[in-house]
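> Predicted model, plus sequence, below.
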Amino acid sequence: MGEGTFVALLQFLQTHGPDPLTRQIARLAARDEARHVALGMSHLLYRLKGEPHLRTRLARAVEMRRDALAGTAGLNEEVFDALILVAAGELTPTAVARGYALVQNLMREMADGRYTRLVRLGFDPHEARELASLHTRNFM
């Protein structure tokens, strides 16, 4: 789930990066991370065909990871603020409000992506929504 979330972050930076070099680096990194996600999804789909019980182990791993990182969960305020300012592009109240809305949309896109990948792996929609919500908010 973390790799897919990171792809969304890199795509956000590709779109809203402050300069052409940053946008290009984000684009190339997103492309590379997307390959990792595709490979991981393909591998899991292959394994799940022969080992349906693996789905239960995957769900437990998500829960255990969330529990282990509960004390560190949450997006660092400085990172959140920086993303808002990057998306805003300027410091006017209107631009900052737009940047805030764009970051909120990014968070929804990340959650939707996690949910979609879990459903693709065969989790029922309710369980997929639950597991997607357990993802640590640190983008990884």
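Nice, I can see it.
> Every contact and neighbour count from this point should use C-alpha atoms.
OK.
> can you tell me the helix or strand for the nearest residue in space to Ser133 that is not next to it in sequence?
Computed as Cα to Cα, 6 or more residues apart in numbering, the closest residue to Ser133 that is not its neighbour in sequence is Ala111, at 7.0 Å. Using DSSP states H and E, Ala111 maps to helix 93-120.
> what does Ile25 give?
Secondary structure from DSSP H and E places Ile25 in helix 20-50.
> In terms of secondary structure, what does that helix contact?
Applying 3 or more Cα pairs under 8 Å, 6 or more residues apart in numbering; DSSP states H and E, one finds that helix 20-50 contacts helix 2-16, helix 54-68.
> Those: which one's closest to Thr22?
Across the helices and strands packed on helix 20-50, the minimum distance to Thr22, taken as Cα to Cα, is reached by helix 2-16, at 7.2 Å.
> before we move on, back to that, of all the helices and strands packed on helix 20-50, which one comes closest to Gly74?
Between the helices and strands packed on helix 20-50, helix 54-68 lies closest to Gly74; by Cα to Cα that is 11.0 Å.
> what comes up buried for the very next helix or strand once past that closest one?
As assigned by DSSP H and E, the chain's next helix or strand after helix 54-68 is helix 77-88. For helix 77-88, a neighbour-count test (16 or more other Cα atoms under 10 Å) marks Phe80, Asp81, Leu83, Ile84, Leu85, Val86, Ala87, Ala88 as buried.
> Redo those residues as CSV? Include distance to His16.
Shown next, in CSV, are the buried residues of helix 77-88 (distance: Cα to Cα, whole Å):
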residue, distance to His16
Phe80, 14
Asp81, 14
Leu83, 9
Ile84, 10
Leu85, 10
Val86, 6
Ala87, 5
Ala88, 8
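> A further structure is provided below for comparison with the first:
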Amino acid sequence: MKPADGRGILMRDCQVGRAGEVPELALDGHGLAQRGSVVDPGTPDFGFAIREKKLVWADNIAELYEQGKAGQWDATTDIPWDELPVLPDDLEQAVCQVMTFLIQNEYLAMYLPAKFMNRIDPQFSEVVLFLATQVMDEARHAEVFTKRALANGGGLQYVSAATEWSLRSLLAQDDYSNGSFLMHVLGEGTFMELLMFLEQVAPDPVTARTFKLARQDEGRHVGYGISHFAYHIEQDPSIKDDLMRAAEERTLFLQQASGSSPFVLKAMMTLAGGGSHPEQLARGRDAVMGLYEEMHHKRVRELVAIGFERQDAERISELHGSGVRNFM
């Protein structure tokens, strides 16, 4: 195996010989050895709980890992912090409120894949490596949104119990398929639309850039979710029933545990309307309602694309958007 076209050796290039034979069920007694290794029979059992290929695999996982490396950016130097303008108080407070909310979501999106990484057998090494890039991505997002909240003196704002309950219901997932579906497909897919909206209504180019760079990273995470569940559903269509139940159970929990948060909604309305005067808030509210509608349509399209019937896709999307206005 040699580098091709001066681009170096890619992970896809490593899928040759024994190293390229991805088992449907991880081999016993393989420990932490890289796939394709010759393993001593006395190797201890590490007890990896996730050993089936269909539970984690995506056909483009090697490419997603390469993209994850190439897409890294620096929240210290790749944001032109010295160009951040002074904003009117209402817009600055709205930006900081949104940043406070986004940080909560980024910690969830960092902790959840990290929770599952050491359960995945390293014979599916590309998946483990890709999830490691996601953890780094989300850490960087928490960093950049924290910096933006503090950069102009506005500071971190209010955290609602509703948001915390919503995120806790995700972090509590103990099944990889359910957790990945709720986060990679429903959560981050919706979150991408939110970041695009915030980029469009941001009151200045520096703030907009924080949203843009984070959104580009989220695209890879959603790409994994879509590719993985298209593969999983093709291998085992019955998983769709389990995923539907996971969405139903989470919605029931949220409806019982909490109500909607007014803080983020008002902040989004302020940004979308250009200010906090009543007519601006009314205009902003219309824009936010349009965002919710577009989020629903996108979720339905993605669910249909991975193998759900349209009726079921509509149901799952409505569940995700009901009770608490879920972004993640």
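That came through fine. As the structure is a computational prediction, the values presented were derived from the model and not from experiment.
> Could I get the TM-score for this pair?
Superposed pair, TM-score by TM-score structural alignment, normalised by the length of the first structure: 0.91. Supporting alignment: 140 aligned residues with a Cα RMSD of 1.5 Å.
> who are the neighbours in contact with the aligned partner of Gln14 of the first structure in the second structure?
Counting by TM-score structural alignment, Gln14 of the first structure lines up with Glu199 in the second structure. By Cα atoms under 8 Å, 6 or more residues apart in numbering, Glu199 of the second structure lies in contact with Thr207, Ala208, Arg209, Phe211, Lys212.
> Please report the distance of the last one from Glu188 of the second structure.
Same thing as Lys212 of the second structure. 14 Å (Cα to Cα, to the nearest Å).
> between those two, which one's more packed in?
Glu188 (26 against 19; other Cα atoms under 10 Å).
> Just give me the match in the first structure for the more buried one.
In the first structure, Glu188 of the second structure lands on Glu3 (TM-score structural alignment).
> give me every residue that touches its match.
Glu3 of the first structure sits next to Glu33, Ala34, His36, Val37, Met140 when contact means Cα under 8 Å, 6+ apart.
> ok, now Leu254 of the second structure?
Leu254 of the second structure sits in contact with Trp165, Ser166, Ser169, Gly323, Val324, where contact means Cα under 8 Å, 6+ apart.
> what comes up buried for the helix holding Ile25 of the first structure?
Using 16+ other Cα under 10 Å as the test for burial, helix 20-50 of the first structure gives Arg23, Ala26, Arg27, Ala29, Ala30, Glu33, Ala34, Val37, Met41, Leu44, Leu45.
> now these in JSON lines, with distance to Arg129 of the first structure?
JSON lines is the format used below for these (distance: Cα to Cα, whole Å):
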{"residue": "Arg23", "distance to Arg129 of the first structure": "31"}
{"residue": "Ala26", "distance to Arg129 of the first structure": "28"}
{"residue": "Arg27", "distance to Arg129 of the first structure": "28"}
{"residue": "Ala29", "distance to Arg129 of the first structure": "27"}
{"residue": "Ala30", "distance to Arg129 of the first structure": "24"}
{"residue": "Glu33", "distance to Arg129 of the first structure": "23"}
{"residue": "Ala34", "distance to Arg129 of the first structure": "22"}
{"residue": "Val37", "distance to Arg129 of the first structure": "19"}
{"residue": "Met41", "distance to Arg129 of the first structure": "18"}
{"residue": "Leu44", "distance to Arg129 of the first structure": "19"}
{"residue": "Leu45", "distance to Arg129 of the first structure": "19"}
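> Widest-spaced pair of these?
Of all pairs drawn from the buried residues of helix 20-50 of the first structure, the greatest distance, 32.1 Å, lies between Arg23 and Leu45 (Cα to Cα).
> Need the counterpart of Arg23 of the first structure in the second structure.
Under the alignment (TM-score structural alignment), Arg23 of the first structure pairs with Ala208 of the second structure.
> For stretch 143-151 of the second structure, grab the matching residue range in the first structure.
So stretch 143-151 of the second structure sits over no part of the first structure, by TM-score structural alignment.
> Now do the buried residues in that stretch.
Glu143, Val144, Phe145, Thr146, Lys147, Arg148, Ala149.
> Return the list of helices and strands in contact with whichever strand or helix holds the fourth one.
Thr146 of the second structure belongs to helix 125-151 when elements are defined using DSSP H and E. Counting by 3+ Cα pairs under 8 Å, 6+ apart, the packing neighbours recorded for helix 125-151 of the second structure are helix 61-70, helix 89-117, helix 205-235.
> Would you check the span in the first structure matched by the first one?
With TM-score structural alignment applied, helix 61-70 of the second structure matches no range in the first structure.
> can you state the direction angle for that helix and helix 205-235?
Put simply, helix 61-70 of the second structure runs at 170 degrees to helix 205-235, going by axes from the mean of the first three to the mean of the last three Cα atoms, to 10 degrees.
> got the buried residues for helix 61-70 of the second structure?
Those would be Ile61, Ala62, Leu64, Tyr65, Glu66, Gly68, for helix 61-70 of the second structure by 16+ other Cα under 10 Å.
> for stretch 110-122 of the first structure, same thing?
Met110, Ala111, Asp112, Gly113, Arg114, Tyr115, Thr116, Arg117, Leu118, Val119, Leu121.
> Please apply the same query to stretch 122-140 of the first structure.
For stretch 122-140 of the first structure, burial by neighbour count (16+ other Cα under 10 Å) applies to Phe123, Ala128, Arg129, Leu131, Ala132, Leu134, His135, Thr136, Arg137, Asn138, Phe139.
> Could you list which residues are in contact with the residue mapped onto the fourth one from the second structure?
Taking TM-score structural alignment as the criterion, the aligned counterpart of Leu131 of the first structure in the second structure is Ile316. For Ile316 of the second structure, the contacting residues are Met244, Ala247, Glu248, taking Cα under 8 Å, 6+ apart as the criterion.
> Ala73 of the first structure now?
Counting by Cα under 8 Å, 6+ apart, the residues that Ala73 of the first structure touches are Arg66, Thr136, Arg137, Asn138.
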